[in-house]
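# next comes the sequence, and after it the predicted model I'd like to discuss.
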Amino acid sequence: MANVFLFLRAEPLIGTIYVFLCVVHAVLLPEPAYSGPQKITYFNGTELNDEIQRNKRITWLVQFYTTWSPECKHIAPVFAQLSERFALPNLRFAKLDVGRWPKEAERFRINTHPASRQLPTMSLFKDGKEVMRRPTIQNKRAIPFVFTQVRIIFECF
């Protein structure tokens, strides 16, 4: 934003061209999404809660994410690699887009505000109940958690 302000102040025509080129770049060349191998189930709406309660013998590691969050985009390859490495019949990996399903975000107590530090959130469900969540919440604030493959393995498995 500082560049836009400086360009517009120094030379309005160059500033306008710069803004136009930035918009064209963002529209035509968006940040690439992960498209590699994965063993992840994507849920819509209440499907996740229904599935967790339906078969309590299955342990679920669930990533709650949004499509607009850079942190969620950066963790996608790590979560996919973990799913490829550790998925079993009784350990499954899932994702729920809480940006599209805000009522589910409320159900799982996840703040989806753009300034929220709760995105992405990973929860481990065992016997139909949440037994672990990262980042954790204390005094209504999210405790920062750096999602790396090693930390997720250490915390969840």
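Perfect, I can see it now.

# going forward, measure contacts between C-alpha atoms and count neighbours the same way
Noted.

# list of residues touching stretch 23-42?
The contact list for stretch 23-42 (CA atoms under 8 Å, 6 or more residues apart in numbering) reads 73, 76-77, 80-81, 83-84, 87, 92-96.

# roughly how far apart are the residue positioned nearest the centre of the chain and His113?
With distances taken as CA atoms, centre = their mean, the residue of the chain nearest its centroid is Tyr65 (2.6 Å). According to CA to CA, to the nearest Å, Tyr65 stands 12 Å off from His113.

# ok, Gln149 - how many residues close by?
A count of nearby residues for Gln149, using other CA atoms under 10 Å, gives 14.

# okay, now the one to match up with it:
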Amino acid sequence: MSIQLAIWYTIFCIVLMVTVRTPSFEESSEMKYFVDNTLPEQLKNDKHSIWVVEFYTTFSPHCNAVKPIFGALSREYTHDYMKFGKCDVLKSHGVPESYDISSSCLRTELPAIIVFEGGVPAARIKQTNNGKQYLMSYENLKRDLQLQEFYEKALEKSKNMKSAESNKKTENKKKK
């Protein structure tokens, strides 16, 4: 009887694997993934943009729970001057620590999200800060990271750049 039970159990598992898929959550198509030392280089070279970066690790259940929330925020707020990225702490040695984020598995700071403005941190949220757990919900992240305010700054930058470009075009036409 145990052989028959094992066969039925195997068939059942195969049917489940074929029919039931793990849900995947789309992130913004503009999401940039940082490894090694690419995040500091990007922030240094792109000081005009506001960057919202999630520091994560693949094996953390907290990080996996925040993935769809961060993806939804990135889809809502991605702009020419407001960009979203993710930094895997296991593939970016020393980078998280330079922004005061521990990548130790003994501490539960991950996920951590930092908003960079002008290449420097302007707002940050960690999963655990001073022993207190933070509930990373869509509304909490939007409010506590001040994403709407940063988005409005990005829109203002875009408007200023467009008006500067149109001024240059009119000046060039006058010179001709």
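It's in. Model, not experiment: these values are computed from the prediction.

# what are the ranges of the helices in the first structure?
For the first structure, the helices defined by DSSP state H occupy 2-10, 12-28, 47-54, 70-86, 102-107, 149-156.

# flag every buried residue along the second one.
Of the residues in helix 12-28 of the first structure, those buried by neighbour count under the rule 16 or more other CA atoms under 10 Å are Gly15, Tyr18, Val19.

# and if you look at the shortest one?
Of the residues in helix 102-107 of the first structure, those buried by neighbour count under the rule 16+ other CA under 10 Å are Glu104, Ala105.

# after superposing, tell me the mean distance of that helix to the second structure.
In the superposition against the second structure, helix 102-107 of the first structure averages 2.0 Å from its aligned positions (mean CA distance after the TM-score superposition for the first structure).

# what range does that helix cover in the second structure?
Using TM-score structural alignment, helix 102-107 of the first structure corresponds to residues 93-98 of the second structure.

# again, but for the third one
Counterpart in the second structure of helix 47-54 of the first structure, with TM-score structural alignment as the criterion, is residues 38-45.

# which outside residues touch the matching stretch?
Outside stretch 38-45 of the second structure, the residues that reach it (CA under 8 Å, 6+ apart) are Trp51, Cys87, Val95, Phe116, Gly118, Gly119, Val120.

# how far does it sit from the chain's center?
15 Å (CA atoms, centre = their mean, to the nearest Å).

# what do you get for stretch 59-78 of the second structure?
Taking mean C-alpha positions (CA atoms, centre = their mean), stretch 59-78 of the second structure and its chain are 7 Å apart.

# for Ser49 of the second structure, what are its contacts?
Ser49 of the second structure touches Asp80, Tyr81, Met82, Lys83, Glu117, Gly118, Ala154, counting by CA under 8 Å, 6+ apart.

# count the residues that sit near the nearest residue to Gly99 of the first structure once chain neighbours are set aside.
Sequence neighbours aside, Thr66 is the residue nearest to Gly99 of the first structure in space, at 5.0 Å (criterion: CA to CA, 6 or more residues apart in numbering). Neighbour count for Thr66 of the first structure, taken as other CA under 10 Å: 21.

# do Asp127 of the first structure as well
For Asp127 of the first structure, using other CA under 10 Å, the count is 14.

# what's the counterpart of it in the second structure?
Counting by TM-score structural alignment, the partner of Asp127 of the first structure is Gly118.

# my read is that its match contacts Met82, right?
No. Between Gly118 of the second structure and Met82 there is no contact under CA atoms under 8 Å: 11.2 Å.

# spit out the residues that contact these two alike.
Common neighbours of Gly118 of the second structure and Met82 (CA under 8 Å, 6+ apart) are Ser49, Ile50.

# got the contact list for the aligned partner of Tyr65 of the first structure in the second structure?
The alignment partner of Tyr65 of the first structure in the second structure, by TM-score structural alignment, is Tyr56. Tyr56 of the second structure sits next to Cys63, Lys86, Cys87, Asp88, Val89, Leu110, Pro111, Ala112 when contact means CA under 8 Å, 6+ apart.
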